[in-house]
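S.K.: Mind looking at a prediction? Sequence and model below.
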Amino acid sequence: MIDHVRDLASVRDATERLLTAAAKLDNASLGEPSRLPGWSRGHVLAHIARNADALVNVLEGRPMYASGEARDTDIERDAPRPLETQLTDLHASAARFQAVGAAPADWSRTVELRNGVTDSAAMVPFRRWTEVELHHVDLGIGYALEDLSAEFTQREIDFLTARFRGHPDVPAFLVEEDDGRRIPSGRREGEPVIVTGRQADLLGWLCGRRDGSELSTDGGPLPTLPPL
């Protein structure tokens, strides 16, 4: 069962780590490329802040973003801001998300995210935790997939394999865990390829942060995954 209260605490802790790390940057380094193609570190920080507000919208029953174009415009607008402004915005937007998360609500209700995607309200804190952790890695300032907690890494692997499960454009595959557990994903038909590797490398491949060259299969080619 999803424990949204515990996940909200994890979001708070992850945000504090991010803010502490980002505070060591300077205005010049914000304009340098992040690990995400076409985005500077300023773009990443702007996205993290705007995503918090977007998820507040979701929890309060409004559209996540006014439109895809508005989302992109807001990120481009906010990316060039100086570090102090970025940090203030990150802190304030995170506080708004935590405040909504602490308010009495029916956490079993279904909410709508982008592009018609729906989920349980109780999953929204985990989705926010994912945004903070993975984009902290994307900043390229010394925080790596290997630094993520074992709990988060396992849950995100489970989440992403479920996301690709039944996808018509992804060949069937099984992610093999260290304990021998195999998680099915991809198309339901066909002989699945067994994919093995370190947890951080499996996560990196599934979330599009690594190309999968560190992974092994039982002979078949590593499936190509669509972007998230």
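M.R.: Great, that's in hand.
S.K.: Only C-alpha atoms from now on, for both contacts and neighbour counts.
M.R.: Fine.
S.K.: ranges for the strands of the protein?
M.R.: 110-112, 118-120, 173-176, 182-185, 193-196, 216-217 (DSSP state E).
S.K.: Can you give the contact residues for the fourth one?
M.R.: The list of residues contacting strand 182-185 from outside it, by Cα atoms under 8 Å, 6 or more residues apart in numbering, reads Asp158, Thr161, Ala162, Phe164, Arg165, Gly166, Ala172, Phe173, Leu174, Val175, Glu176, Glu177.
S.K.: Sort out which residues of that strand are buried, please.
M.R.: For strand 182-185, the neighbour count (16 or more other Cα atoms under 10 Å) marks Ile183, Pro184, Ser185 as buried.
S.K.: will you turn those residues into a markdown table that also has distance to Glu84?
M.R.: Formatted as a markdown table, the buried residues of strand 182-185 follow (distance: Cα to Cα, whole Å):
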| residue | distance to Glu84 |
| --- | --- |
| Ile183 | 43 |
| Pro184 | 45 |
| Ser185 | 43 |
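S.K.: before we go on, here's another structure to hold up against the first:
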Amino acid sequence: MLDHARDLESLREATERLLTAAARLDNASAAAASRLPGWSRGHVLAHLARNADALVNVLEGRPMYPDAATRDADIERDGPRPLDAQIEDVRATADHFQRVAAVPADWARTVALRNGVTDVAARVPFRRLVEVSLHHVDLGIGLELEDLSDDFTAREIDFLTERFAGHADVPPLALATPDGHTWRTGRADGTAATVTGPPADLMGWLAGRRTGSALKTSNPALPVLPPL
């Protein structure tokens, strides 16, 4: 069961961890490459700020972004800023999101995200938590996927396998972790290939953060997953 209030508190804590870690950087290290191809750490921080604005739009019934080109242009514009401007922007926009999400609302309503994706409003705080947590890892400043909570990792695998379920470009897959958690995803037709491994590695592969080299599969190779 979704608990948006609990997720908002987890989000507040995760945002503070990220800001505390980012404040230890300097302008040169903020301009250095992140773990995301083509993005500096500044681009990651700029994206986090603009994503907070975008999710406020979602909660208030507006389009998440005007269009993909505007989203990308805003990140390119803001990515080269000095570190103090980046941190101030991430903090201010995060606080704004928290204030908007604290307003009493119909959390069971359907909201529109990017690329025609819809979800219930109650999941939006968790989606923001995912952005903050995974992009903290992307900064390459100390946090790893293994440091994220078991509950977070299982919920994100739930979400990602649901997103890929029925996808024409994803073969049928049966995922499992050593502790017995299982998921099905991909096309419904055909025999499912098994993919097994630690939760952090499964999540990292599904989220495009890891190659899957730590996973085992019954097929000769892991499939290449399409972008989300």
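M.R.: Perfect, I can see it now. Values in this document were obtained by computation on a predicted structure and should not be read as measured data.
S.K.: tm score of chain vs chain?
M.R.: Remark: TM-score between the superposed chains equals 0.98 [TM-score structural alignment, normalised by the length of the first structure]; 228 aligned residues with a Cα RMSD of 0.9 Å.
S.K.: what about the strands of the first structure, which gets the closest to Val100 of the first structure?
M.R.: Val100 of the first structure lies closest to strand 110-112 among these, at 14.1 Å (Cα to Cα).
S.K.: mean per-residue distance, that closest one to the second structure?
M.R.: Compared with the second structure after fitting, strand 110-112 of the first structure deviates on average by 0.5 Å (mean Cα distance after the TM-score superposition for the first structure).
S.K.: ranges for the helices of the second structure?
M.R.: Residue ranges of the helices in the second structure, as given by DSSP state H, are 4-22, 27-31, 41-59, 68-78, 83-101, 124-139, 150-164, 199-206.
S.K.: what residues does the third one touch?
M.R.: It refers to helix 41-59 of the second structure. Residues outside helix 41-59 of the second structure that contact it (Cα under 8 Å, 6+ apart): 29-34, 63-65, 71, 74-76, 78-81, 83, 86-87, 89-91, 93-94, 96-97, 100-101, 111-113, 121, 124, 128, 131-132, 135, 138-139.
S.K.: just the first one next, same as before
M.R.: Outside helix 4-22 of the second structure, the residues within contact range by Cα under 8 Å, 6+ apart are 87, 90-91, 94, 98, 101, 122-126, 128-129, 132-133, 136, 141.
S.K.: ok, now the fourth one?
M.R.: Outside of helix 68-78 of the second structure, the residues that reach it under the criterion Cα under 8 Å, 6+ apart are Gly42, His43, Ala46, His47, Arg50, Tyr65.
S.K.: After superposing, tell me the mean distance of it to the first structure.
M.R.: Averaged out, helix 68-78 of the second structure is 0.9 Å away (mean Cα distance after the TM-score superposition for the first structure).
S.K.: hang on, the earlier thing: how about JSON lines for the strands of the first structure, with distance to Ala150 of the first structure added?
M.R.: Below are these laid out as JSON lines (distance: least, Cα to Cα, whole Å):
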{"stretch": "strand 110-112", "distance to Ala150 of the first structure": "28"}
{"stretch": "strand 118-120", "distance to Ala150 of the first structure": "24"}
{"stretch": "strand 173-176", "distance to Ala150 of the first structure": "16"}
{"stretch": "strand 182-185", "distance to Ala150 of the first structure": "17"}
{"stretch": "strand 193-196", "distance to Ala150 of the first structure": "17"}
{"stretch": "strand 216-217", "distance to Ala150 of the first structure": "21"}
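S.K.: so which of these comes closest to Asp147 of the first structure?
M.R.: Nearest of those to Asp147 of the first structure, taken as Cα to Cα: strand 193-196 at 19.7 Å.
S.K.: Could you list every helix and strand that that closest one packs against?
M.R.: Strand 193-196 of the first structure makes packing contacts with strand 173-176, strand 216-217 when contacts are defined by 3 or more Cα pairs under 8 Å, 6 or more residues apart in numbering; DSSP states H and E.
S.K.: with the second structure superposed, average distance for the first one?
M.R.: Right, the one you point to is strand 173-176 of the first structure. Strand 173-176 of the first structure differs from its equivalent in the second structure by a mean of 0.7 Å after superposition (mean Cα distance after the TM-score superposition for the first structure).
S.K.: Measure how far that strand is from the centre of its chain, please.
M.R.: How far strand 173-176 of the first structure lies from its chain's middle: 21 Å, per Cα atoms, centre = their mean, to the nearest Å.
S.K.: and what of the shortest one?
M.R.: What separates the centre of strand 216-217 of the first structure from the centre of its chain is 25 Å, taken as Cα atoms, centre = their mean.
S.K.: ok, average deviation of it from the second structure?
M.R.: By mean Cα distance after the TM-score superposition for the first structure, the fitted strand 216-217 of the first structure averages 0.8 Å away from its aligned residues in the second structure.
S.K.: CSV for the helices of the second structure, including mean neighbour count?
M.R.: Putting those into CSV (neighbours: other Cα atoms under 10 Å) gives the following:
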stretch, mean neighbour count
helix 4-22, 17
helix 27-31, 17
helix 41-59, 24
helix 68-78, 14
helix 83-101, 18
helix 124-139, 22
helix 150-164, 17
helix 199-206, 22
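S.K.: can you list the ones you listed in JSON lines and add distance to Gly212 of the second structure?
M.R.: Output for the helices of the second structure, formatted as JSON lines (distance: least, Cα to Cα, whole Å):
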{"stretch": "helix 4-22", "distance to Gly212 of the second structure": "26"}
{"stretch": "helix 27-31", "distance to Gly212 of the second structure": "28"}
{"stretch": "helix 41-59", "distance to Gly212 of the second structure": "23"}
{"stretch": "helix 68-78", "distance to Gly212 of the second structure": "28"}
{"stretch": "helix 83-101", "distance to Gly212 of the second structure": "31"}
{"stretch": "helix 124-139", "distance to Gly212 of the second structure": "17"}
{"stretch": "helix 150-164", "distance to Gly212 of the second structure": "14"}
{"stretch": "helix 199-206", "distance to Gly212 of the second structure": "5"}
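S.K.: how about those, which one is nearest Trp107 of the second structure?
M.R.: helix 4-22 (8.1 Å).
S.K.: how big is the angle separating the closest one from helix 150-164?
M.R.: 100 degrees (axes from the mean of the first three to the mean of the last three Cα atoms, to 10 degrees).
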